[in-house]
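Student: everything below, folded, please.
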Amino acid sequence: MQNSEPERKLSVARRAGLAQLAAAGVPSPGADADLISCHVLGISRAELKLRELRGDAFTAAQHTRYLDLLARRAARIPLQHLTGEGHFRYLTLKVGPGVFSPRPETETVVQLGLDFLREHGIQAPRCVDLCSGSGAIAAALASEVPHAQVWAVELSDDAIGYTRANCEPLGVTVLHRDATDLPEVLHGTMDLVISNPPYIPPNAVPREPEVRDHDPQMALYGLGEDGLQIPRAVAAQALRLLRPGGLFVMEHAEVQENAAAQLLREAGFAYVAGHPDLSSRPRSTSGRAPR
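Tutor: Take a look at the predicted model:
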């Protein structure tokens, strides 16, 4: 019967959970089942594996909670909304309904900025994350670059609480305003601008239920027929913010590789280049502010 002692064993519960999530079409059923277990138990994945090997079990209450979260994940509610956490580079971020959940592919976008700062020996850089959402990019920069001054800019009333919660403890200055209209006092002062703006065209509705049904539309759709109306405005703002020679990196859809390069050139950037993510798909485009 449900919630019986054998079914509550961690190893047994994991196998049942994996099968349930796989049948629902969840892309990473094993990892998600593990992370739900860790959330219920309040432990790490390493500790979970140790407890599975020991033959440990959920309590009855923990198992009930585990089954409830599994059912909600099988309904394709994002895992981050169930746990309240999203992992990005070396950080655990607060996320939930109303904010775009950080994606692993965006980690490579941050790395481009970090590489630029290191290669040019910029010791105390000024950096800004436009359309910050959860604050993942800004928080990563602040946590990985000693002496950096970092700004995070987010317009959404729903997302800004997450931006502040993730960024302000790291010393990031959070601005609740339109990323395309920033104070002139910041113009010409930034070494690095990174943005993961809304860029999905209006007719390209995401197939994944987690994105289509749960990510805020404000964070997805870039407006205009090509989805690049907001990215164009963001690129123009980035050019105003950067000092001569500073770098702008913008994430985009893989099908927008050529359009993004053209967009940056038309905005006035030099040394425009495209960059793949870890799956070798076109993921971002960078440009340098002219000297």
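Student: make it CA atoms for all contacts and neighbour counts henceforth
Tutor: Noted.
Student: who's in contact with Asp158?
Tutor: Contact analysis of Asp158 by C-alpha atoms under 8 Å, 6 or more residues apart in numbering lists Gly98, Val99.
Student: need the helices for the stretch 151-291 of the chain, in chain order.
Tutor: 160-167, 209-214, 217-220, 229-241, 257-267 (DSSP state H, counting those that start in this stretch).
Student: following up with a second sequence; could you model it the same way so I can compare the two?
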Amino acid sequence: MNLLLAEVAQAAQRLAEAGVPSPRFDAEELAAYVHGVKRGQLHSVADGEFDARYWEAVARREAREPLQHITGRAFFRYLELQVGPGVFVPRPETESVVGWAIDAVRAMDVAEPVVVDLCTGSGAIALALAQEVPRSRVHAVELSEQALEWARKNVAGSKVDLRAGDALSAFPDLNGQVDLVVSNPPYIPLRERPLVAPEARDHDPELALFSGEDGLDAIRGIERTAHRLLRPGGVVVIEHADSQGGQVPWIFHEDAGWADAADHPDLNNRPRFTTARKAVP
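Tutor: Predicted coordinates:
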């Protein structure tokens, strides 16, 4: 075993003792980042090339600073995104939400499907849709100025129409013209703040995490925004906590102008997102 691999093993132990959920992966990812290689190439780093800054990075992760803040990058589907303080770090569970949305847009018999991403954060969802469904026209909105700066960096050079503003009043120019609305809004109940992992509670912006006593305030508002934006037959896809499975479909009820509201599981088979179709008169 070379020096770096030995140090990675020690780092993984330290991270495990600190309660980091994926200590080995994080130790390897930090080593790869500091040494400018891929994780699968760590064995190629010669002993004389070991960089002591590795232990500085490990100490930051040990203190439960998000891995993505240390490396400055987050991976989402086929994207590598720039992230850091002030923006919500995209999570793997959201990939199943976007996968469903992409399949739905691809199946639409529309030449240029119009997609709106509400509460875009880093721009991950909007950019994934624009990249994987090139014929779509993707619009995104973000309220936080700090998050918006990260989103601008990520969507630069893409065709995503990124705007600053409140998701609840955004895109009046698109009323009744949108084919799909997608959102990963804040949905953690305020009462659950003490239960949130330190990486999120202490580093993700509160605006992206918490939403009222039951966590559903933002989703209730987005339901009305989605209904305003969508054409008849258009679809909404909205992420929620696994503990809210069964609750969110009731927000998209028939009396509010919706049809086919249903929950869907994430990659771990936990209820993760709701879809509904705007009723056709």
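Student: let's have the helices of the stretch 151-291 of structure 1 in a markdown table, adding mean neighbour count and distance to Ala179 of structure 1.
Tutor: Formatted as a markdown table, the helices of the stretch 151-291 of structure 1 follow (neighbours: other C-alpha atoms under 10 Å; distance: least, C-alpha to C-alpha, whole Å):
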| stretch | mean neighbour count | distance to Ala179 of structure 1 |
| --- | --- | --- |
| helix 160-167 | 23 | 13 |
| helix 209-214 | 16 | 23 |
| helix 217-220 | 18 | 12 |
| helix 229-241 | 22 | 7 |
| helix 257-267 | 18 | 16 |
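Student: could you export the ones you listed as JSON lines, including distance to Asp191 of structure 1?
Tutor: Formatted as JSON lines, the helices of the stretch 151-291 of structure 1 follow (distance: least, C-alpha to C-alpha, whole Å):
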{"stretch": "helix 160-167", "distance to Asp191 of structure 1": "19"}
{"stretch": "helix 209-214", "distance to Asp191 of structure 1": "32"}
{"stretch": "helix 217-220", "distance to Asp191 of structure 1": "25"}
{"stretch": "helix 229-241", "distance to Asp191 of structure 1": "9"}
{"stretch": "helix 257-267", "distance to Asp191 of structure 1": "17"}
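Student: which SS class is the residue mapped onto Glu29 of structure 2 from structure 1?
Tutor: Residue pairing (TM-score structural alignment): Glu29 of structure 2 is matched to Leu35 of structure 1. Of the three states, Leu35 of structure 1 takes helix under DSSP: H, G, I helix; E, B strand; the rest coil.
Student: show me what Val138 of structure 2 lines up with in structure 1.
Tutor: By TM-score structural alignment, Val138 of structure 2 lines up with Val150.
Student: same thing with Ile102 of structure 2?
Tutor: In structure 1, the residue equivalent to Ile102 of structure 2 is Leu114, according to TM-score structural alignment.
Student: that match is in what secondary structure piece?
Tutor: helix 105-119 (DSSP states H and E).
Student: same check on Gly86 of structure 1?
Tutor: Short version, using DSSP H and E: Gly86 of structure 1 is in strand 85-88.
Student: and that strand, how far from the chain's centre?
Tutor: Mean C-alpha position of strand 85-88 of structure 1 versus that of the full chain (C-alpha atoms, centre = their mean, to the nearest Å) differs by 8 Å.
Student: counterpart of Phe210 of structure 2 in structure 1?
Tutor: Using TM-score structural alignment, Phe210 of structure 2 pairs with Tyr221 in structure 1.
Student: contact partners for that match?
Tutor: Pro198, Tyr199, Ile200, Pro201, Pro202, Gly227.
Student: if we go to 10 Å?
Tutor: 197-205, 227-230 (C-alpha atoms under 10 Å, 6 or more residues apart in numbering).
Student: what subset of those residues is buried?
Tutor: Listed as buried from the contacts of Tyr221 of structure 1 are Pro197, Pro198, Tyr199, Ile200, Pro201, Gly227, Leu228, Gln229, Ile230; burial here means 16 or more other C-alpha atoms under 10 Å.
Student: my read: Thr64 of structure 1 touches Ser37, true?
Tutor: No: the pair Thr64 of structure 1 and Ser37 fails to qualify as a contact (C-alpha atoms under 10 Å) at a distance of 11.4 Å.
Student: next, show the common contact partners of these two.
Tutor: Joint contacts of Thr64 of structure 1 and Ser37 (C-alpha under 10 Å, 6+ apart) are Phe58, Leu70.
Student: what about those two, which has more around it?
Tutor: With neighbours defined as other C-alpha atoms under 10 Å, Thr64 of structure 1 and Ser37 compare such that Ser37 has more, 27 against 16.
Student: once you drop chain neighbours, what's closest to that one?
Tutor: In this structure, Ser37 of structure 1 finds its nearest non-sequential neighbour in Tyr66, 6.5 Å apart by C-alpha to C-alpha, 6 or more residues apart in numbering.
Student: do Ile251 of structure 2 as well
Tutor: Closest to Ile251 of structure 2 by C-alpha to C-alpha, 6+ apart is Arg220, at 6.7 Å.
Student: what's the match for the one you found in structure 1?
Tutor: Checking TM-score structural alignment: Arg220 of structure 2 goes with Arg232.
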